[in-house]
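S.K.: Any chance you could fold what I've pasted below:
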Amino acid sequence: MAEITAATVKELRERTGAGMMDCKKALAENGGDMEASVDWLRAKGLAAAAKKAGRTAAEGLVGVAVDGTKGAVVEVNSETDFVAKNEQFQEFVREVSKLALGAGGDVEALKTAAYPGGGSVEEKLTDNIATIGENQSLRRTAVLEVGEGAVVSYVHNAAAPNMGKIGVLVALESAAPAETLQALGKQIAMHIAAANPLALNGDDLDTDLMAREKAIAMEKAAESGKPANIVEKMVEGTMAKFRKENALLSQLFVMDNKTPVADVVAQAGNEAGSPITLKAYQRFQLGEGIEKAESDFAAEVAAASGVPQPVA
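M.R.: Modelled structure (predicted):
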């Protein structure tokens, strides 16, 4: 059984919005397991359903680059936001984003690519670490491409042109005019940045995630005390709602909050006189999935003195 501390109670409370006593009980009931405690609180109706995007804890920049019908996005991490504002670091992100267009979404291939001015991307990164004086890493990359149409990029919270905290690529397959695709792609990319869909279609949602959501829905429905056939319908309704709200094409467009994204794309195609297919998208948010330990000075002092931290 994992130790239940004030820090774990605080983390669970921040992740779920549940009351402190409910968080303590959830951790006690689940042996201190954080994920199981989140599910327990949700099943009891004590926490809001939340997407598992991970805590955004790393610093650095997400960069994008587009060349015709191909686009690339990269994430380069640093230890502090101060370095993300450094011109040398930004220049590296800018160049690597362009080089990523030829790496096919393979971060290892990108690291071995020739960097302008000599050496490889990885060697240039090592040099930057030495000269800037802070650890940095090329974490991930992705590439989207269409045969005909456009790949449109968007950066949210831009720190410099084509780089910021969130980078989005949208791939539109169509013979429609370029200006139509650019305008539509930009709006959809802004929607993706804000709404954070988990998949393009409902059928593409992660099977493990869906199984977890169904288990929570079943437990909540069963506690209603209603007959089994009604419980089954309740679960089906909950899962249908989850698919609709988390798949891009069925999400309500943030621009009007009433039209499904699929209908927005279809309407744009009708107006342009050429069908438009939203083929794929990529959304990189800086640091998602990376957890960085937060320094608690009081806790460090207590630990150093050998005094245990009580659960508040």
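S.K.: only C-alpha atoms for contact and neighbour calcs from this point on.
M.R.: OK.
S.K.: Assumed Ala303 was part of a helix.
M.R.: Yes. Counting by DSSP: H, G, I helix; E, B strand; the rest coil, Ala303 falls inside a helix.
S.K.: That one and Asp296, how far apart?
M.R.: In this view, Ala303 and Asp296 are 10 Å apart by CA to CA, to the nearest Å.
S.K.: do Lys98 as well
M.R.: Relative to Asp296, and taking CA to CA, Lys98 is found at 40 Å.
S.K.: And the two? Which one has more around it.
M.R.: Neighbours were counted for Lys98 and for Asp296 using other CA atoms under 10 Å; Lys98 has more, 19 against 10.
S.K.: Contacts only, for that one.
M.R.: Residues in contact with Lys98 (CA atoms under 8 Å, 6 or more residues apart in numbering) are 64-66, 72.
S.K.: here's the other one to compare against:
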Amino acid sequence: MAITASMVKELREITGAGMMDCKKALTETDGNLDAAVEYLRMHGQAKAEKKAGRIAAEGLVMTEVKDDKVAAIAEVNSETDFVAQTDEFQGFVKDVVSQAITSKSTDMDGFMAEPWNGDSSKTVKEVQTEKIAVIGENLSIRRFDRIESEGCIVSYIHGVGKIGVLVDADTDVVNDEIRSALRNVAMQIAAMRPKYVSNAEVSDEYKEHEKQILLAQAKEENPEKPDNIIEKMIIGRLNKELKEICLLDQVYVQDSDLTVGKYVEKVAKENNANLSIKRFIRFETGEGIEKKEDDFAAEVAAQLQ
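M.R.: All right, here's what the predicted structure looks like:
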């Protein structure tokens, strides 16, 4: 069967694959459009497997909030920042967040097996595989989270998707002032990396573990000092560390005279609200992924040999 330009164009619009790949698929399937789509998906899988060994440590974090009450956050990784800034990739990440906000899954395996945004013919994993074939880089939906609130949820994205934050607050007043204040708190979280909302969330096991580390450090630094003096020293150091990792005890970056907790109290009083920070989620792109360090000079030299 003769393969026409209009057939290639139609297949390309459906799949987003390259022109020559579309022509080959149609040739191999004798012009059958549905079969050609499946052909490209199958070969996309092969390409995806070849790319799966590449480190995907760039990418984007995106969030979505509906009516202040339901929110989702997702991190999708790519190999290069160049791809992360393309419309194709950003559209995919946006769709992943839309999937996450309606998802009932609690882990990545369940999420990847879900029908793609209501399309029962494809799973999330299959769409990711297709996107790898189209974009030409290894991509990874690394993580997602979803929260529901009876109070108010706000989101904040920093650095063109490098850091994303969701803040969930208990509040009986929801207005622009409250939303603005919670966004300020989200910016604080993005910048200062707290681990907990308050000291009450920190486990005794964590405190004891940190105490032992500080004790060993103090004894090494001050071998001549008696144990009772060292004990007082490490209590002070531990309290200082806890203030740095607990959001409400941190110095508020926009007003160093206040802690974040005092800032929230101030906003609550001004709005006659019962306002408290319930939880937060912070994703940073590539966090914890060991990135490949390319030696450009060595790479050029190898190609010249």
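S.K.: show me where the stretch 1-150 of structure 1 has helices.
M.R.: 6-16, 20-29, 34-43, 81-84, 87-99, 107-112, 121-132 (DSSP state H, counting those that start in this stretch).
S.K.: buried stuff in the third one?
M.R.: When you say that, I think you mean helix 34-43 of structure 1. Residues of helix 34-43 of structure 1 classed as buried: 34, 37-43 (neighbour count, 16 or more other CA atoms under 10 Å).
S.K.: Alignment lookup: Met218 of structure 1 to structure 2.
M.R.: Met218 of structure 1 maps onto Leu215 in structure 2 when the alignment is built from TM-score structural alignment.
S.K.: Its match reaches Asn228, doesn't it?
M.R.: No. Leu215 of structure 2 is beyond contact range of Asn228, at 11.4 Å (criterion: CA atoms under 8 Å).
S.K.: Comparing those two, which shows the higher neighbour count?
M.R.: Leu215 (20 against 8).
S.K.: and that one, how far is that from Ile229 of structure 2?
M.R.: From Leu215 of structure 2 to Ile229 of structure 2 the distance is 11 Å (CA to CA).
S.K.: Ok, Arg279 of structure 2 next?
M.R.: 37 Å.
S.K.: just Glu130 of structure 2 next, same as before
M.R.: Relative to Ile229 of structure 2, Glu130 of structure 2 is positioned 63 Å away (CA to CA).
S.K.: out of the two, which sits in the busier spot?
M.R.: Using other CA under 10 Å as the criterion, Glu130 of structure 2 and Ile229 rank with Glu130 on top: 23 against 10.
S.K.: Tell me which residues touch Lys47 of structure 2, please.
M.R.: Lys47 of structure 2 neighbours (CA under 8 Å, 6+ apart): 132-133.
S.K.: Please identify the helix or strand for it.
M.R.: helix 33-51 (DSSP states H and E).
S.K.: so where is stretch 258-277 of structure 1 in structure 2?
M.R.: Residue span in structure 2 matched to stretch 258-277 of structure 1, by TM-score structural alignment: 257-276.
S.K.: Return the residues in contact with the alignment partner in structure 1 of Lys131 of structure 2.
M.R.: Using TM-score structural alignment, the partner of Lys131 of structure 2 in structure 1 is Asn128. Contact analysis of Asn128 of structure 1 by CA under 8 Å, 6+ apart lists 88-89.
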